[in-house]
Structures are given as structure tokens and as C-alpha cells.
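In: Sharing a sequence plus its predicted fold:
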Amino acid sequence: MNNFKQLITNNIRKFGMIVALVGIVVIFQILTQGILLTPLNITNIIMQNSYVIILAIGMVLVIITGEIDLSVGSVAAFVGAIAGTLMITWELPVIPSIIISLLVGAVIGAWQGFWVAYVKVPAFIVTLAGMLLFRGLTMVVLNGRTLAPFPSNFRIMSSEFMPDLLNGGSYNMMAIIIGIFAIIVYVYSEFRARKIKAAFNQTELSYSLFLTKVILISVLIGLFTERLAVYAGIPYILMILVALIAGYTFFMSKTIPGRHVYAVGGNEKAARLSGVKSQKIKFWIYVNMGVLAALAGLVFSGRLNAATPQAGNLFELDAIAATVIGGASLTGGVGTAIGALIGALIMGVLNNGMSLLGVGIDWQQAIKGLVLLGAVAFDIINKKRNG
């Protein structure tokens, strides 16, 4: 019991957001009379919030360094307009158009990163200017019109499902196999990580708590996979999200540049004295954010099947809210990709659940505002308690 209490105390931010997500799911599952967790609705939640998750993954790195990016919604809209022009107006092939669009995002990120990292203009001002600039350029590129439709093979990544090569009938067997593989990979990685920590005599969970955690998460993966298999299988966008989360989690926890990101956010002056090139770190963080904003713009445009001047409206607030709710601290130095995912899911389930209940968009915005305020207040109170 003492071990369990210590675990909760040391990870109160992480456990708080997980409990919040589970609680919100249970409440809306009851209020919607079971509609929330139907296979169709789970798939809708994934697809409808995919762009927020992508933006939140990039935003968490920006916020960890103690900076902010208010331009991601406008950048996503601008890149969507570029993609629409390339594929619909100029009729270029899909793959080159996607590559060009991502490169445009990287250039935009480099532009903003230069001003923030090297010229020392506050990130709030740089990205606010970027928000206005790229919103205006979106209207210029589209000339105030909506471009549609995109080629069918472009929409695959945002709206289509992996085919069931095994023809499982009422169950998508490809999804079941992928789910089993995911459980095996997860269990192996957990036991391997525990073995490595034990070799260095690091404090670890008791074996019973560790085993309980592994079993519980494995069961959740299995149930989630079963829900997808009953409907249409695994969406391509889900595989993209899993790859991004796994890649960024590895980068942030297992690589030297990833640890440098935390060092810059924790104490930039101390990091510089330790040999960390803080300007270079911030520059590349914004390049990364530009690429992910471009990817989010492509995903959103593909799902909408159109490039529109109104795209990306308030995306930046959704991304920041998801990141903060997911445990990132606006003062820097704290945050994870998994936390950003959970924060985005909390926002997504709130939106979806309230929509199913017929709650108006006005009350939805008000409730999300209160949730964001509560998350920040929780972070501040927790810091004071531990400080």
C-alpha cells in the first residue's frame, strides 16, 4: 500500500489526467446510453480528432521549451490551400504534392524558429504575426474560394481503412492480428524496461503492481482493437498516429537531443552553461512544429475533401488546450507525447459526448474553457504542494 501511495504521489499529474479521461468516458457512456463506445463512434472520435493529436504532439515540444505557437491553425490552413492548388488546380501527382506541402511547413517553421531562437523576438509575437500572415496568404492562394474534390488516393490516409486481407467476415481479422501484435510489443517493452532498471538498482514498482498495470493496459488494447474490428477495421490515420506517438516518445525519453529539449525548458541558462545549444534546439523545435502543422493540414483537408479558407480556425487553441490538459506545464520543462494524446482524447470525448447529447456549440466552448482552466489550476496547485 505504501508503494502504491508513493506511486500516486510521484505521478499525480499523469494519474490525474488518466482518471479524468476514464471518468469522462464513463459519464458520457451512461448519459448517451451506450452510444459513446459503439464501434462506429470510436472510429469517428479517432478520425475527427486526428489533426488535434498531430498538432498536440508538436505543441508539447514547443511548450516544454517554454515557448508557444499560435500560428499552427493558420499554417495548417495555408498548407491545405497549397495542397489543393497542387493536386486540384495544377493536377500534380499526390506523393510529390504531399512532399512539397510538408517542405512548405518546414520552411515556415524555420522562418518562425529563426526569429524566436536567434533574433530573440518573443514567440507570442512571432507566432501571432504568423497566425495573421498565413491566414491572409491562405485567402490569397484560394482567392476566397473552396477547392474540391481532392483525388481519391489522397483521402486514403485520413478517411480510409486498412483492408482485411484475411476476409474475417463479421470481424476484421487484420485488425485483430495487429491488436495482438501491439499487445505482444507492449508487454515485451515493459518487461525489458523493468529488467534494465533492475540492473541499475533503480526504484521500481512492486512486481504485483507492475503485473497489474501490464495486464490492465493489455486488456484495454484488446478491447479497443475488438471495437475497431467489429466495424471496418483500423483506419490508416490511426497507424500514422501510433507511429508519431511511438517515435516522439522514443525521441523525448531515449535520445540526447530529446533530453536537451527538457533541459532548455527547465532552465535555459543552466542548459547553455552545460553545453546545450539552446538556440539550435528551439530553432529545430519550430521546424518540427511546422512539419506537423503541415501534416495536420493535409489530414484535415483530406477528411473534409476540400481546401477552404475557413480551415484551421482555432486549431491552435485546441492543440494548446490538449497539451496543457495532458500535463504539460506552460512554464516549460514538463510534458510528454503520451500526455498530449490523453489531453487530445479528453477534448475529443468531451466534444463528441456533448454533441451526442445535443449540447449546443456555445455551451461546448464554455465547458471546454472551464476544463482548461481546471487543468492549469491543478498544475499550479500541484507545483505549490511539491515546492
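Out: Good, I have the coordinates. Residues are numbered from 1 along each chain as shown.
In: contacts and neighbour counts: CA atoms only from here.
Out: Noted.
In: Just give me the neighbour total for Lys14.
Out: Applying other CA atoms under 10 Å, we find 18 residues neighbouring Lys14.
In: mind checking how far the closest residue to Lys14 other than its chain neighbours is from Lys368?
Out: Closest residue in space to Lys14, ignoring its immediate chain neighbours: Gly327 at 6.7 Å, by CA to CA, 6 or more residues apart in numbering. Noted for Gly327: a distance of 16 Å to Lys368, by CA to CA, to the nearest Å.
In: Please compare the first structure with the one that follows:
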Amino acid sequence: MTKTKVLNWLQKNTMVLILVLVFAFFAWQTGGKILNPQNITNLISQNAYVFILATGMLLCILTGGNIDLSVGSVVCFTGAIGALLMAGGMNMWLAVVVMLLIGLAIGAFQAYWIAYVRVPPFITTLAGMLIFRGLSNVALNGRTQSISDQMFKDIFGGGATCYIPDPFGGEGLNVLCLIVGLAVCVVYLVMVVRNRINRVKKGYEVKPLTAVVLRSVVIVAAVMFFTISLSRYKGIPTALLWVAVVICVYAYITSKTTIGRHLYAVGGNEKATKLSGINTKKVYFFAYANMGFLAALAGVLTIARMASAQPTYGDGYEMDAIGACFIGGASAYGGVGTVPGVIVGAVLMGVINLGMSVMGIDQNFQKVVKGGVLLAAVVFDVLSKRDDS
């Protein structure tokens, strides 16, 4: 492998290597406590909102490095409305639908000003952040609204029984979890092989077989480690199902659909995209309306995990989502970024959160560390673009 290829490989996999090093660092500092099955489960349950919000934030960033500052407030507002509706006797499923519709309406409201009136996204979503944080306080009257519906908490990731039941009744290990993990590995390997065969048939350039095998071994090992850790605790948390659905759907949208290609095109060169006949206003509208919908879903998961709604919920969520995107390889200039990259960024943010919590580090210092990691990721992106030019 030539020096250029090595450097390219390192550039593409920098954040993965950093994730491994950070995980190893916290494993050392915590005496291995971060590797406990319960902590691995908490990594998903406590950071489910990061995965969902970061996936939606990626679409906004792809349009040209734009962000949505209102998502934390939208999480809080939709969660407050949902908790109040369920406290008033509304069926939980109907309350969830209302929450999602409210989130979509908020996203569409902001998307209209951004896409058609051309108000800068930063200003529009900053206004939304203030408006919906204020409305959350008004709706809850500054108080906490508890949620007593156990089925809601179980289905959306809250409560002690929010895990998929194991029909095989394994002792010590959750057999269902192991089966799902093995199935994921098999599907992944089949997709890798099929993709390589198709590229060879069409005469496209393919990566060296050694690199593909090494990458596949690492991914399969990571999935199985994660699966075994979950199976040693209580199995698959329901929050993981919602995260998996969002990741799969949006990975498909960004890589296999027309609107996905349009998002990358707008971020790459909006003027050229518009001249080619693509309605860039609809692309912007889709990105921000979609962000509102996913913020509402994150609101559902948040109040389910906390078993309540409070005016302070969602505070700082937008920073975690933005950080996960940029750490995961999304470009500050737009047009570059993938859902798998966002997953890496979200996991890294989650590991930092969990590791410092296990170590008992003050939350204020945690913010300092996350801010430094975010700055380093963006600096790396800027410098790599400068080198390419």
C-alpha cells in the first residue's frame, strides 16, 4: 500500500480510530466499568436522542453547512404536549401521533421561512429555539408533568421492562439478542459481497480485498461485542429499535433516493443545482420539515425514558446532534456526510458522556471536553479541504 493510499485511508477512518482510542482510554480510566453490560445498554438508552436528532441534522447540514438550533426546544415542547395529553386521558398512540404531527408542523413552519422567504436558517431556528422553549414553560406552567402509562414507557424506552422479551428463555444470556446480532452480521456480509460482485461486473474500481476483509472483520467483531454485552444484561432495549428504524430509513433515503441525491447536490453547488432544473426550495423544505418530525420522535423517547416532561428537557440537545454530525465526517461547507458517519459521531459523543459520568466528572467540564472535540473535528475538516485544494 503506497503512502498516499495510507494517508487517504487514515483520513477516511480518523474518527473511527479516535472512537476506538477514546473507548480504550475510558476503559482504562474506569477500570473496565464502562465495558459492563449495563453501561453498554445505557450507551444506547441514554443517547437515543443523539442518534435520531443527528440523523435529521445531517440532512440540514448537507444543504450547505446549515444547522437547526431549535431541535432541543422542539423536543421539550412536543414532549410537554404529549405528557399533558396522556395525563388528560388521551390514548397513548393518539398522543404520539399528535406529537409527531406537531413536530412536523413546526418543521414545516420553519422550513417555509428558510426555503421560500430565504430567511437564514441560523436566524429562523434561533427564533424557533426561543419560541418553543418559552411555549414549553407556558404549557407546563413551569412544573413537571409525570407520565403513568407503563405501556408507553415500555414501548418507547422507559421503565424497567423496556426490553424485547426473550421467547427462548435463555439463562445468563438473552438468546434472541444473540440471534439478532448474528443475523445483522450475516446481512452485512452478504451486502458487502453482493456490492463487490456488482461493481466488478460493471467494471467499476473496487477496494483491495485485504482492506475489505479487514474492515468487515472489525465491523462484525464490534457488532458481536455489542450484541453479547446487551445479551448479558436484559437484551434489546426498545429504544434501540426506534434508533435502528430511523438509521435504516435515512441511510436508504440519503444513498438510494432522488431527494437524497438532491440534498448532496444543493450542498455541493446550489446555483448549479438550480440551473440543472432541481427545485432547491423543495429540498430545503424537506430537510427542515423532516428535522421537526425527528425532533418530535426524540421528544417521545425522552419523556418515555424520564417518565415525565419538564421545561428543561432538551437543553443542549442541538449541540450534541450538531457535534455528532461534524465529528462523524459531515462537512462544515455542506454536500459531504453519511448516516454511518453520523453513527460513529453519535457513538463517540455517547462514549464521552458515559465515560465521564462513570468517572464522576462534573457536567460543566464534560461540556468543555465535548466542545473541544467538536472544534477539533471541524478544524480537521477545514484543513483537509485546504490540503485537497
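Out: In hand now; what should we look at? If you're wondering where the values come from, they're calculated on a predicted model, not measured in any experiment.
In: right, and the secondary structure at the residue nearest to Lys14 of structure 1 would be what?
Out: coil (DSSP: H, G, I helix; E, B strand; the rest coil).
In: Over in structure 2, tell me which residue corresponds to it.
Out: Correspondence of Gly327 of structure 1 to structure 2, assessed by TM-score structural alignment: Gly329.
In: one step back: show me which of Gly327 and Lys368 of structure 1 is the more surrounded one.
Out: Neighbour tally, Gly327 of structure 1 and Lys368, criterion other CA under 10 Å: the higher count belongs to Gly327, 28 against 17.
In: ok, that one - contacts?
Out: 13-14, 17, 334-336, 339-340, 343, 375, 379 (CA atoms under 8 Å, 6 or more residues apart in numbering).
In: again, but for Leu189 of structure 2
Out: Contacts of Leu189 of structure 2 by CA under 8 Å, 6+ apart are Ser216.
In: how about it, what's its partner in structure 1?
Out: When structure 1 is aligned by TM-score structural alignment, Leu189 of structure 2 is paired with Val187.
In: Please apply the same query to Gly56 of structure 2.
Out: Per TM-score structural alignment, Gly56 of structure 2 is aligned with Gly58.
In: quick one on the thing from earlier: check the secondary structure at the match of Leu189 of structure 2 for me.
Out: Using three-state DSSP as the criterion, the local structure at Val187 of structure 1 reads helix.
In: Next one: it from Ala193 of structure 1, what distance?
Out: To Ala193 of structure 1, Val187 of structure 1 is 10 Å away according to CA to CA.
In: swap in Pro163 of structure 1?
Out: 34 Å.
In: Looking only at neighbour counts, state which of those two leads.
Out: Each of Pro163 of structure 1 and Ala193 has its neighbours counted (other CA under 10 Å); Pro163 has more, 16 against 12.
In: Please enumerate the strands of the stretch 101-250 of structure 2.
Out: Taking DSSP state E, counting those that start in this stretch to define them, one finds strands in the stretch 101-250 of structure 2 at 145-146.
In: What is the aligned counterpart of Ile44 of structure 2 in structure 1?
Out: Aligned by TM-score structural alignment, Ile44 of structure 2 pairs with Ile46 of structure 1.
In: The helix or strand harbouring its match vs structure 2, average offset?
Out: Secondary structure from DSSP states H and E places Ile46 of structure 1 in helix 39-48. Here the mean offset of helix 39-48 of structure 1 against structure 2 after fitting is 0.6 Å, by mean CA distance after the TM-score superposition for structure 1.
In: Show me what that helix is packed against.
Out: If you count contacts as 3 or more CA pairs under 8 Å, 6 or more residues apart in numbering; DSSP states H and E, helix 39-48 of structure 1 packs onto helix 207-230, helix 236-254, helix 337-356.
In: Out of the ones you listed, which is the most enclosed?
Out: Ranked by mean neighbour count, these are led by helix 337-356 with a mean of 23 (mean count of other CA atoms under 10 Å).
In: Residue range in structure 2 corresponding to that one, please.
Out: Under TM-score structural alignment, the match for helix 337-356 of structure 1 is residues 339-358.
In: what's the average distance of that stretch to structure 1?
Out: Once fitted to structure 1, stretch 339-358 of structure 2 is off its aligned match by 1.2 Å on average (mean CA distance after the TM-score superposition for structure 1).
In: Need the residues that contact that stretch.
Out: By CA under 8 Å, 6+ apart, stretch 339-358 of structure 2 touches 15-16, 19, 22-23, 26, 30, 33-34, 39, 42-44, 47, 50-51, 54-55, 58, 247, 250-251, 254, 320-321, 323-330, 363, 366, 370.
In: how about 7 Å then?
Out: Contacts with stretch 339-358 of structure 2, where a contact means CA atoms under 7 Å, 6 or more residues apart in numbering, come from 16, 19, 23, 26, 30, 34, 43, 47, 50-51, 54-55, 247, 251, 324-325, 327-329, 366.
In: buried set for the helix holding Ile46 of structure 1?
Out: For helix 39-48 of structure 1, the buried set under the neighbour-count rule, 16 or more other CA atoms under 10 Å, comprises 39, 41-43, 45-48.
In: Identify the residues contacting the helix or strand just after it?
Out: The helix or strand immediately downstream of helix 39-48 of structure 1 is helix 50-64, counting by DSSP H and E. By CA under 7 Å, 6+ apart, the surrounding residues in contact with helix 50-64 of structure 1 are 68, 261-262, 265, 285, 288-289, 292-293, 296, 299-300, 318-320, 322-323, 328, 330, 332-337, 340-341, 344.
In: Out of these, name the ones that lie in strands.
Out: Members of the contacts of helix 50-64 of structure 1 lying in strands (criterion: DSSP state E): none.
In: In helices, which of those appear?
Out: 261-262, 265, 285, 288-289, 292-293, 296, 299-300, 318-320, 322-323, 337, 340-341, 344 (DSSP state H).
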